[in-house]
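Novice: I'll drop the sequence and a predicted model, then ask my questions.
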Amino acid sequence: MRFASLGSGSAGNALLVERGSTCLMLDCGFGLRETATRLQRLERSPGCITGILVTHEHGDHVGGVFRFARKYAVPVWLTHGTWVATGESHVGLDLRIIDSHHALSIGELEVQPFPVPHDAHEPVQYVFSGAIRRLGVLTDAGEVTPHIREMLSACDGLVLECNHDARMLAQSIYPASLKRRIASRYGHLENSVAAELLGSIDCSRLQHLVAAHLSERNNLPELVTAAIAGVLGCAEAWIGVARSDTGFGWRCLN
């Protein structure tokens, strides 16, 4: 199993998870042409995509999903709340409603959704499994719940939101209402909260850790890697950081 990112941040998000002939895209916040360009960078084309999984209805995650699905005739898996919130019709789409607690099999991958606290209608994140390897993904969550800890423990790979630094957010030019939303329990994970999560779960199998969904205005990669390295006791250079423009390249779970 391997994974890569087309981009991660407020401008758009998309992650690829691949095993054998199955290649799933998690979210798609880019237009058709931009998505194709970013896929090409990863030596993939739209025709390689088996289907799309959606986390929630915010535009940076779902903005390109339905146009892509229509054009390339791929199924889309999403919660009922997310579907209702998008207002998207079934016409021309293969939409498959999922339960946020029930696993599903898609080709050569097992996919386990799990609910997260975020300011959306029925948001989920996912754990992908192939053979004995597990990839956990957590972005767009305002706080860490016991269930999140359970889901992400003993993963071989993690893509983990490190959205903002508390001090930078407090000192930013954002309106007070936006600062409260970001820092709330339905907002986004702060660096130290993400680090605390890692310190509270089993990371003994971790081969890859990539920090994702960094705020371009309220965070810095060096703040993220310092916070995480201090908890894991690893070199800062070992920690990957997803970029908004290029995401990150393929990483294999062996």
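Specialist: Done, it's in. Residues are numbered from 1 along each chain as shown.

Novice: contacts and neighbour counts: CA atoms only from here.
Specialist: Fine.

Novice: burial of residue 50, as a residue count?
Specialist: 19 (other C-alpha atoms under 10 Å).

Novice: er, residue 32 I mean
Specialist: Counted with other C-alpha under 10 Å, residue 32 comes out at 16.

Novice: can you tell me how far it is from residue 46?
Specialist: The gap separating residue 32 from residue 46 is 9 Å, by C-alpha to C-alpha, to the nearest Å.

Novice: likewise residue 57?
Specialist: 22 Å.

Novice: tell me which of the two has more neighbours.
Specialist: residue 57 (24 against 17).

Novice: go ahead and confirm that one touches residue 124.
Specialist: No: the criterion here is C-alpha atoms under 8 Å, and residue 57 misses it with residue 124 at 10.5 Å.

Novice: find the nearest non-adjacent residue to residue 144, please.
Specialist: Nearest non-adjacent residue to residue 144, counting by C-alpha to C-alpha, 6 or more residues apart in numbering: residue 197, 7.0 Å away.

Novice: quick check, that neighbour in a strand?
Specialist: No: assigned with DSSP: H, G, I helix; E, B strand; the rest coil, residue 197 falls outside any strand and is helix.

Novice: take the one below as the second:
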Amino acid sequence: MKFASLGSGSEGNALIISGTSGTTTTTVMLDCGFGIRETERRLTRIGKLPQDINGIVVTHEHQDHVGGVFKFARRHGIPVWLTYGTFQAVGEEACKGVQLHFCRDSEALAIGDLSLMPYTVPHDAREPVQYVAGDGRRKLGVLTDAGQSTGHLVQALGGCDALVLECNHDRQMLADSAYPPSLKRRIGGDYGHLANDTSAEILAALDKQKLKTVIGAHLSLKNNTPELARAALSGALGAHPGEIRIACQEDGFDWIAIA
């Protein structure tokens, strides 16, 4: 297995996961918050074409995650997996002409050589989920767009070989920001986004026996810094901050193999 990011942040998100078994390769896109041409451009950067994508899996209906999903899927004939709550929030009209598959918490879905397990997270969306992807030997856990830790998500992410973990904001930077009070409450609330310290607490609570790779993701451009995110995660891992990678909005990150 390997994975790469086309971009991570409030302006657009897309994570590419690829698994190979024998002579076959399966590649899925987790969310697509970019327009068609921009998605194609970013795919080219990591050596992929739209026809290489076997499926798009959606976490929730916010535009930075779902904004390009259905247009891209319709253009290139790619099936889409999402929860029924997300479908209701997006609306039937937006999904026309796209092959849809519904998924739900704790029921694994199979796409070619990959298996993806959805798990519910606390976020201000209709039926939000995140995913653990595996190929039968290795597991990649993904957690963004959650406001707090839960026993359910900690259990779901235990035993992963690699982890993409939201570090959206530093609490003091958010408090001192020019954001209106209502937006500060939303972001910092129980159904908003993960602060650095909460992400570190989640990481500390996980079964990390197999964990070798951690990526900090979905950083706020105004209310966080890569240095603060790295410091929080490295503290929970007992690692040097330089060992923690950070996904950025413009470039995401290039392919990372899960050994």
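Specialist: Perfect, I can see it now. Small disclaimer: the values here were computed from a predicted structure and weren't measured.

Novice: next, the TM-score between them, please.
Specialist: Here the TM-score for the pair of chains, by TM-score structural alignment, normalised by the length of the first structure, is 0.99; 254 aligned residues with a C-alpha RMSD of 0.8 Å.

Novice: that older thread, to which residue of the second structure is the residue nearest to residue 144 of the first structure aligned?
Specialist: By TM-score structural alignment, residue 197 of the first structure lines up with residue 202 in the second structure.

Novice: what about stretch 121-134 of the first structure, distance to the chain center?
Specialist: Averaged C-alpha coordinates place stretch 121-134 of the first structure at 10 Å from its chain's average position (C-alpha atoms, centre = their mean, to the nearest Å).

Novice: please apply the same query to stretch 246-257 of the second structure.
Specialist: Distance, centroid of stretch 246-257 of the second structure to centroid of chain: 12 Å (C-alpha atoms, centre = their mean).

Novice: can you check stretch 25-35 of the first structure too?
Specialist: So, by C-alpha atoms, centre = their mean, the centroid of stretch 25-35 of the first structure is 13 Å from its chain's centroid.

Novice: and what of stretch 118-127 of the second structure?
Specialist: 12 Å.

Novice: could you do stretch 193-204 of the first structure as well?
Specialist: For stretch 193-204 of the first structure, the distance to the chain centre is 17 Å (C-alpha atoms, centre = their mean).

Novice: list the contacts of that stretch.
Specialist: Under the contact criterion C-alpha atoms under 8 Å, 6 or more residues apart in numbering, stretch 193-204 of the first structure has outside partners 143-144, 149-150, 152-156, 160-162, 227-228, 231-232.

Novice: can you select the buried ones from those in PyMOL?
Specialist: For the buried members of the contacts of stretch 193-204 of the first structure, the matching PyMOL selection, counting by 16 or more other C-alpha atoms under 10 Å, is:
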select buried, resi 143+144+152+153+154+155+156+160+161+162+227+228
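
Novice: residue 138 of the second structure matches what in the first structure?
Specialist: Match for residue 138 of the second structure (TM-score structural alignment): residue 133.

Novice: swap that for residue 171 of the second structure, sorry
Specialist: Residue 171 of the second structure maps onto residue 166 in the first structure, by TM-score structural alignment.

Novice: residue 58 of the first structure versus the residue nearest to its match when sequence neighbours are not counted, what's the distance?
Specialist: Nearest residue to residue 166 of the first structure, sequence neighbours excluded (C-alpha to C-alpha, 6+ apart): residue 190, at 6.5 Å. According to C-alpha to C-alpha, residue 190 of the first structure and residue 58 of the first structure sit 19 Å apart.

Novice: so for these two, which sits in the more crowded spot?
Specialist: Comparing residue 190 of the first structure with residue 58 by other C-alpha under 10 Å, the one with more neighbours is residue 190, at 25 against 19.

Novice: can you flag which of the contacts of stretch 193-204 of the first structure belong to helices?
Specialist: 149-150, 152, 227-228, 231-232 (DSSP state H).

Novice: what's the closest of those to residue 5 of the first structure?
Specialist: The nearest member of these to residue 5 of the first structure, counting by C-alpha to C-alpha, is residue 152 at 19.0 Å.

Novice: what do we get in the first structure for residue 153 of the second structure?
Specialist: Aligned partner of residue 153 of the second structure by TM-score structural alignment: residue 148.

Novice: what's the neighbour count on residue 65 of the second structure?
Specialist: Neighbours of residue 65 of the second structure (other C-alpha under 10 Å): 24.

Novice: over to the equivalent of it over in the first structure. Which of the three states is it?
Specialist: By TM-score structural alignment, residue 65 of the second structure lines up with residue 61 in the first structure. Classification of residue 61 of the first structure using three-state DSSP returns helix.

Novice: pretty sure residue 61 of the first structure contacts residue 9?
Specialist: No: Residue 61 of the first structure lies out of contact with residue 9 (C-alpha under 8 Å); the separation is 9.3 Å.

Novice: residue in the second structure matching residue 88 of the first structure?
Specialist: Residue 88 of the first structure maps onto residue 92 in the second structure, by TM-score structural alignment.

Novice: what segments of the first structure are helices?
Specialist: Under DSSP H, the first structure gives helices at 32-41, 59-62, 65-72, 80-86, 146-152, 166-171, 176-183, 191-200, 221-232.

Novice: return the most buried member of those.
Specialist: Comparing these by mean neighbour count (mean count of other C-alpha atoms under 10 Å), helix 59-62 ranks first with a mean of 21.

Novice: what does that one rub up against?
Specialist: Against helix 59-62 of the first structure from outside (C-alpha under 8 Å, 6+ apart): 9-14, 27-30, 54-56.

Novice: which of those are buried? Put it as a ChimeraX command.
Specialist: In ChimeraX, a selection of the buried entries from the contacts of helix 59-62 of the first structure looks like this (16+ other C-alpha under 10 Å):
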select :9,10,12,13,14,27,28,29,30,54,55,56
